[in-house]
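Chemist: what follows is a predicted protein model with its sequence.
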Amino acid sequence: MTHPPHPALFDNPETGAFWQAAAQGRLLLKSCRACGSAHWYPRAICPHCGSADTHWQDSTGQGVIYTFSVLRKAKPMTVPAYVTLDEGISLFTNIVDCDPDSLRIGQRVALRFIDGMDGTRLPAFAPA
């Protein structure tokens, strides 16, 4: 049974734009105008230089598998992973729509969105 997305996600001033974009099938990242670095997780202050001059940018949705694990006993089987995006940041996510035995570290992946248990759209990745 799915539930409607949690309203607090959309009302959060630091992450609300991220969740609203995800509901539309877009992956937003925070980037700093002062130092030019993207960062994850979304927050108002740049963790690299301390500047408050941050803004949202669309991600390309492309990256590589940094590391992963296959949870074969999970129902359904899942593949949690860290994916390093082309923008240079890594995020914890899931690899979907694949044969887990064919996955390799460094493999190119592309963004997909999946529905979380509460109906919230979550970024996931599949082999490119």
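Modeler: Perfect, I can see it now. Numbering: from 1, shown residues only.
Chemist: contacts and neighbour counts: CA atoms only from here.
Modeler: Fine.
Chemist: so which residues of this structure form strands?
Modeler: In the chain, the strands defined using DSSP state E lie at 28-32, 38-39, 54-58, 62-68, 80-85, 90-94, 108-115, 121-127.
Chemist: of these, which is nearest residue 5?
Modeler: Nearest to residue 5 among these is strand 121-127; the distance by CA to CA comes to 8.2 Å.
Chemist: which elements pack onto the closest one?
Modeler: Using 3 or more CA pairs under 8 Å, 6 or more residues apart in numbering; DSSP states H and E, the elements in contact with strand 121-127 are helix 16-23, strand 90-94, strand 108-115.
Chemist: next one for the comparison:
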Amino acid sequence: MGTYARPDFRLAPQPTAESAAFWTGGERGELLISKCSDCGHFFHPPGPVCFRCRSRNVGPEATSGRGVVAAYTINQQQWLPGLPPPYVVAMIELAEDRDVRVTSSVVAVDPADLVVGLEVEVFFEEWGEGEDRVWIPLFRPVGINDQGATA
């Protein structure tokens, strides 16, 4: 397994009314994903209406924060200062609903060891200040701590 060091820079999102819970749930260690109270399905990205049944009876709900890597790419180009390559961008299939995928980074793993189906869990990096603070969900192999060591 690889190690992980927090980068010097990340582009922080600007949450909308629908996405605010997703970007701030990490303050409490929760990966909040929209769920429809009528049909019972999770969905992401968040929105005001369930795309499956068209209900407006939706809201954020805490998930386990666990899932598997469904697809990934290893970026070798340095597009942003302070975020050196290589880094992994992946689609994480959530344990609660296999149809729900979150795009994020997978860290604390050597990119050569990354495989589709790898079990991962969420952790959060806090970025910004004051009202602009967000908690970006990142994923690492199950059983690895923030520094990449086996927990």
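Modeler: Here it is on my side, so go on. Quantities reported herein were computed from a predicted structural model and do not represent experimental measurements.
Chemist: after superposition, what is the TM-score?
Modeler: Remark: TM-score between the superposed chains equals 0.83 [TM-score structural alignment, normalised by the length of structure 1]; 124 aligned residues with a CA RMSD of 2.4 Å.
Chemist: picking up where we left off before, now the helices and strands packed on strand 121-127 of structure 1 as a markdown table including mean neighbour count and distance to residue 123 of structure 1?
Modeler: What follows is these, written out as a markdown table (neighbours: other CA atoms under 10 Å; distance: least, CA to CA, whole Å):
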| stretch | mean neighbour count | distance to residue 123 of structure 1 |
| --- | --- | --- |
| helix 16-23 | 19 | 7 |
| strand 90-94 | 17 | 7 |
| strand 108-115 | 19 | 5 |
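Chemist: how about those in TSV, adding distance to residue 76 of structure 1?
Modeler: Listed next are these as TSV, based on distance: least, CA to CA, whole Å:
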stretch	distance to residue 76 of structure 1
helix 16-23	23
strand 90-94	12
strand 108-115	14
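Chemist: indicate which one of the ones you listed is closest to residue 1 of structure 1.
Modeler: With CA to CA, the closest approach to residue 1 of structure 1 among those belongs to strand 108-115: 11.5 Å.
Chemist: ok and that closest one relative to strand 90-94, angle-wise?
Modeler: Interaxial angle, strand 108-115 of structure 1 versus strand 90-94 (axes from the mean of the first three to the mean of the last three CA atoms, to 10 degrees): 60 degrees.
Chemist: picking that back up, closest to residue 69 of structure 1 out of the helices and strands packed on strand 121-127 of structure 1?
Modeler: Among these, strand 90-94 comes nearest to residue 69 of structure 1, with 9.6 Å by CA to CA.
Chemist: now that closest one: which residue numbers in structure 2?
Modeler: Taken onto structure 2 by TM-score structural alignment, strand 90-94 of structure 1 occupies residues 101-105 there.
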